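Trainee: Fold the stuff below for me.
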Amino acid sequence: MQDHQTLKHYEITNDTTIYLTLRVRGGSVTIYILDLDLLDPHFDYDFTNMKSSGETYMRGNFKYNRPYGWRRIALKVLNKFDDNGWLGVKKRVTNLESVEGEWIVSYHGTANFNANSIADDGYLLNKGKRFVFGRGIYSTPNIEVAASYAEEFYYEGETNKVVFQNRVKPIAFKIVSDGSIFVTDNDRDIRPYGLCIQKV
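Mentor: Take a look at the predicted model:
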């Protein structure tokens, strides 16, 4: 928190849980805590020791770059919206192809203090501050690009990074920066559904 800001500026109210970051001279250590009620462990998937076999996966008729080297923790999003088609819950003929109504997969790296808010409320465009490629929610089809925007955090004696895995509504975003960035104009058209964690 900055000295000149009030609690209201940070949307801190009587029922807000505050997590503290210990800062030490010469660096900082962040201890990351996520509300367990936001998670859906049944859909977790561990890509940590997996590598690409050269196959092309499609989601929302767009190439899906699986988060190899990361562990995905699922967010509780099933039945959160009008229907679940955006998640691709219809039966796939093969795991490589898209299904009708499915949204595209993207990734978003952010500061750790934003994680609980994004996991609970989704992306809120009115909280955005920097819009290099125009106003919108920024994400990327490449988890390594997203990781470059993610802060490190400390958990059980190890340093990690966390990146959100999202679904983006097809044709509701523009592609910029040589295809590495998606800009979604409406925050209702991008939905986080997982957290990808990697030891660094």
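Trainee: When you work out contacts or count neighbours from here on, use the C-alpha atoms and nothing else.
Mentor: Fine.
Trainee: Please name every helix or strand in contact with the lengthiest helix in the chain.
Mentor: Determined from DSSP state H, the single longest helix within the chain is helix 115-121. The contact analysis (3 or more CA pairs under 8 Å, 6 or more residues apart in numbering; DSSP states H and E) places helix 115-121 against strand 190-199.
Trainee: Relative to the whole chain's centre, how far out is the strand it packs on?
Mentor: 4 Å (CA atoms, centre = their mean, to the nearest Å).
Trainee: Need the distance between the two termini of stretch 138-150.
Mentor: This stretch, stretch 138-150, spans 13 Å end to end (CA to CA, to the nearest Å).
Trainee: Next, the second sequence, to be compared with the first:
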Amino acid sequence: MPDTGLCLEALSALSGCNVGSTTGSSPLTPQDFVNIVALREFYKQQGLEQLEYPGVGSLSLEEQDRDMYSSPPALTEDPGLQESQRASVKINLEEFFHPQFNYDFTSVRDGDTVFLRGNEPYVRPCGWSRVALRVSRKYDGNDRWLGTGKDAWPVSYHAHNMDGSLGIILTHDGIPENEPGFLDAAAASLTTGDTKGRGAYSTPDIKMAEKYCKVFKSKVDGKTYKVVLQNRINPEKRKKCQREDVWLVYVPEGSNPVQTTAIVQESIRPYGLLLKQL
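Mentor: Below you'll find the model as predicted:
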């Protein structure tokens, strides 16, 4: 497993919080982090300036862009003025990470080998190091969603800045039933450049995720890293977009913050923190 401090920095960079460790109970789970990352991008897309999240408080949606290439410090460090204004949270490392399922893809080259998850292609994150998150037996039902069989959920990658600014619209197969006139609006977006796909974006292609990922310089070792979340996505909640390498979890117009969070939580489940040294 990569250095614990480095993992905390990566979570800090993704979430915009100061993330530290504790031996006690933690209010945040791996699911909360994918919620925060997805909701940050969605609400920023909607023109909002802050995200309120239980157990964290108020998160600025502008702060991440101003500080694109540095991570907030771990809580053991002395923060500067701007960093001291960030929300601070702590996680229990033993409850949060699952080292048994860590995997080093840094020297792996799959070539033409095809892997499947839920009978859909799984593009493994070759070139990255995966820190496994403890999510087994954390959801209702069973762990089939996390497996390799036909009942497993497909793999997606969530990257910072991967949102509606991509100018991606839904295809005919992904038209939300509760938004009349969606086709006309989508067609208009082809010429105007507007985005009509409201929600959380992710991709099955790690190379595309890398283009939009968060980059931070570690205070642990002075090196620069890219960070991405590796997830499973509910195939019944996912909408395929015009581009085959982009998926959308649609959030209907009029959804309140609680409903929006519930939609993301029912649709995207994280299971790996991916790091790649530059």
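Trainee: still on that earlier bit, so the longest helix of structure 1 matches what in structure 2?
Mentor: Here helix 115-121 of structure 1 fails to align to any part of structure 2, judged by TM-score structural alignment.
Trainee: Report the buried residues of that helix.
Mentor: Using 16 or more other CA atoms under 10 Å as the test for burial, helix 115-121 of structure 1 gives Ala115, Asn116, Ala119, Asp120.
Trainee: The second one contacts Leu36, correct?
Mentor: No: under the criterion of CA atoms under 8 Å, Asn116 of structure 1 makes no contact with Leu36, lying 9.9 Å away.
Trainee: could you pull out the strands for structure 1?
Mentor: 22-24, 27-29, 45-46, 57-59, 62-64, 71-74, 104-109, 137-139, 152-155, 158-168, 173-176, 181-184, 190-199 (DSSP state E).
Trainee: Tabulate those (TSV), appending mean neighbour count and distance to Leu87 of structure 1.
Mentor: TSV is the format used below for the strands of structure 1 (neighbours: other CA atoms under 10 Å; distance: least, CA to CA, whole Å):
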stretch	mean neighbour count	distance to Leu87 of structure 1
strand 22-24	9	37
strand 27-29	11	35
strand 45-46	15	15
strand 57-59	20	9
strand 62-64	17	13
strand 71-74	22	12
strand 104-109	27	9
strand 137-139	27	17
strand 152-155	18	28
strand 158-168	23	7
strand 173-176	16	17
strand 181-184	22	17
strand 190-199	23	9
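Trainee: and Lys80 of structure 1, which of the ones you listed is closest to it?
Mentor: Closest approach to Lys80 of structure 1 among the strands of structure 1 (CA to CA): strand 190-199, 10.5 Å.
Trainee: and that closest one, how far from structure 2 on average?
Mentor: Comparing strand 190-199 of structure 1 with its match in structure 2 after superposition yields a mean distance of 0.8 Å (mean CA distance after the TM-score superposition for structure 1).
Trainee: okay, and that strand goes to which residues in structure 2?
Mentor: Counting by TM-score structural alignment, strand 190-199 of structure 1 corresponds to 268-277 in structure 2.
Trainee: Which parts of structure 2 are helices?
Mentor: Along structure 2, the segments classed as helices by DSSP H run 4-15, 30-45, 63-66, 81-84, 93-96, 182-192, 206-211, 257-267.
Trainee: Pick the most deeply packed of those helices.
Mentor: helix 4-15 (a mean of 24; mean count of other CA atoms under 10 Å).
Trainee: what's in contact with that one?
Mentor: 17-21, 33, 36-37, 64, 70-74, 160, 214-216, 218, 220, 227, 275 (CA atoms under 8 Å, 6 or more residues apart in numbering).
Trainee: tell me the contacts of Asp114 of structure 2?
Mentor: You called it Asp, but residue 114 of structure 2 is Val. Pro121, Tyr122, Val123.
Trainee: what would those look like in TSV with distance to Ala132 of structure 2?
Mentor: Output for the contacts of Val114 of structure 2, formatted as TSV (distance: CA to CA, whole Å):
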residue	distance to Ala132 of structure 2
Pro121	20
Tyr122	17
Val123	17
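Trainee: Of those, just say which sits nearest to Met208 of structure 2.
Mentor: Nearest to Met208 of structure 2 out of the contacts of Val114 of structure 2 is Val123 (CA to CA; 11.1 Å).
Trainee: wait, which of the helices of structure 2 is closest to Asn231 of structure 2?
Mentor: Ranking the helices of structure 2 by their distance to Asn231 of structure 2 (criterion: CA to CA) puts helix 30-45 first, at 8.5 Å.
Trainee: residues in structure 1 matched by that closest one, start to end?
Mentor: Going by TM-score structural alignment, helix 30-45 of structure 2 sits over no part of structure 1.
Trainee: For that helix, which outside residues touch it?
Mentor: 11, 14-15, 49-51, 53, 61, 96, 133-135, 158, 160-165, 198-201, 229, 261, 264-265, 268-271.
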